[in-house]
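**Q** Got a predicted structure plus its sequence, pasted below:
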Amino acid sequence: MPLLRSKKNTGRDAEKRAAKWLTGQGLSIVERNFHCRQGEIDLILLDQETLVFTEVRWRKHQSYGGALASVDQHKQRRLINAAQHFLARHPEHHHRPCRFDVLGMEPDSQQAVLYQWIQNAFYSE
């Protein structure tokens, strides 16, 4: 898969790559691009019995900060609110433990993609 080029498609392409990479790590996809009034969650996956709400971040340059740095408190709050909304809509997942991950992606010097997977990147209060 060629590296991401078009700004318009960058987010969509990054999320496709992320989904493929995470399923390769043993997770299974529950939902992609969950939208609600409270926010959006890029990927919702299962890691065994744990429901994983994942924010995907493509970084063209490290000079702008890493993936975790780009998910500030405001973004975390929106993700938490969206996750609560997802759980309200999907009671079949109420029994599952949940976590919030961030998957950072960036090109390396050979134009391959480097992945930085931060599990339990932040917690709901």
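**A** Great, that's in hand. Numbering: from 1, shown residues only.

**Q** can we go C-alpha only for contacts and neighbour counts from here?
**A** Fine.

**Q** Show me what the strand or helix carrying Phe53 is packed against.
**A** With secondary structure defined by DSSP states H and E, Phe53 is part of strand 50-58. Under the contact criterion of 3 or more Cα pairs under 8 Å, 6 or more residues apart in numbering; DSSP states H and E, strand 50-58 touches helix 7-24, strand 39-47, strand 98-107.

**Q** burial count for Lys8?
**A** Counted with other Cα atoms under 10 Å, the neighbours of Lys8 add up to 9.

**Q** Correction: the previous question concerned Val52.
**A** 26.

**Q** quick revisit: and the helices and strands packed on strand 50-58: which comes nearest Asn81?
**A** Each of the helices and strands packed on strand 50-58 has some distance to Asn81 by Cα to Cα; the shortest is strand 39-47, at 7.2 Å.

**Q** before we go on, here's another structure to hold up against the first:
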Amino acid sequence: MREFNLFNKRQVGQQFEALAERYLSEQGLIPVTRNFHCRGGEIDLIMREGNCWIFVEVKYRKQARYGSAVEAVTWQKQQKLKRAAFYWLSKQGLSAEHTAFRFDIVAIQGSDHHIEWLTNTLVEG
């Protein structure tokens, strides 16, 4: 039974990633890849805006009972996202020091699927 629930959760996640990708595309971003996995972590969406690479974490929460979708992106999750993004950049032959990139969050909340897009969310310090 547990595997079935995990499978359903993955399917639901993919549906909301597709919704987020459509939303960002409507805002002018260009989709590059979805669900990039590496040992260090995972990136839900990689998009591009001009010469800037955008690494997107997509979070959905039906209810805010255990916190909002934005609150679900913890510091630990941000670190995994950062590691995966640096790895992806290096695989493309790009240097993190000489490449424009940022980290965004697309939070989808409630049964009405309200979308909140937060840009440049990962700031060192």
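**A** It's in. Owing to the predicted nature of the structure, the values given are computational and were not obtained by experimental measurement.

**Q** now stretch 22-31 of the first structure: which residue numbers in the second structure?
**A** Using TM-score structural alignment, stretch 22-31 of the first structure lines up with residues 24-33 of the second structure.

**Q** The matching stretch: which residues count as buried?
**A** Across stretch 24-33 of the second structure, burial judged by 16 or more other Cα atoms under 10 Å covers Leu24, Leu29, Ile30, Pro31.

**Q** What is the end-to-end distance of it?
**A** With Cα to Cα, to the nearest Å as the measure, the ends of stretch 24-33 of the second structure fall 13 Å from one another.

**Q** Also stretch 89-107 of the second structure?
**A** Where stretch 89-107 of the second structure begins and where it ends lie 24 Å apart, using Cα to Cα.

**Q** how about the strand holding Phe53 of the first structure, which residues of the second structure does it hit?
**A** Going by TM-score structural alignment: strand 50-58 of the first structure matches residues 52-60.

**Q** got the contact list for the alignment partner in the first structure of Lys80 of the second structure?
**A** Alignment note (TM-score structural alignment): Lys80 of the second structure maps to Arg78 of the first structure. Counting by Cα atoms under 8 Å, 6 or more residues apart in numbering, Arg78 of the first structure touches Gln38, Gly39, Glu40.
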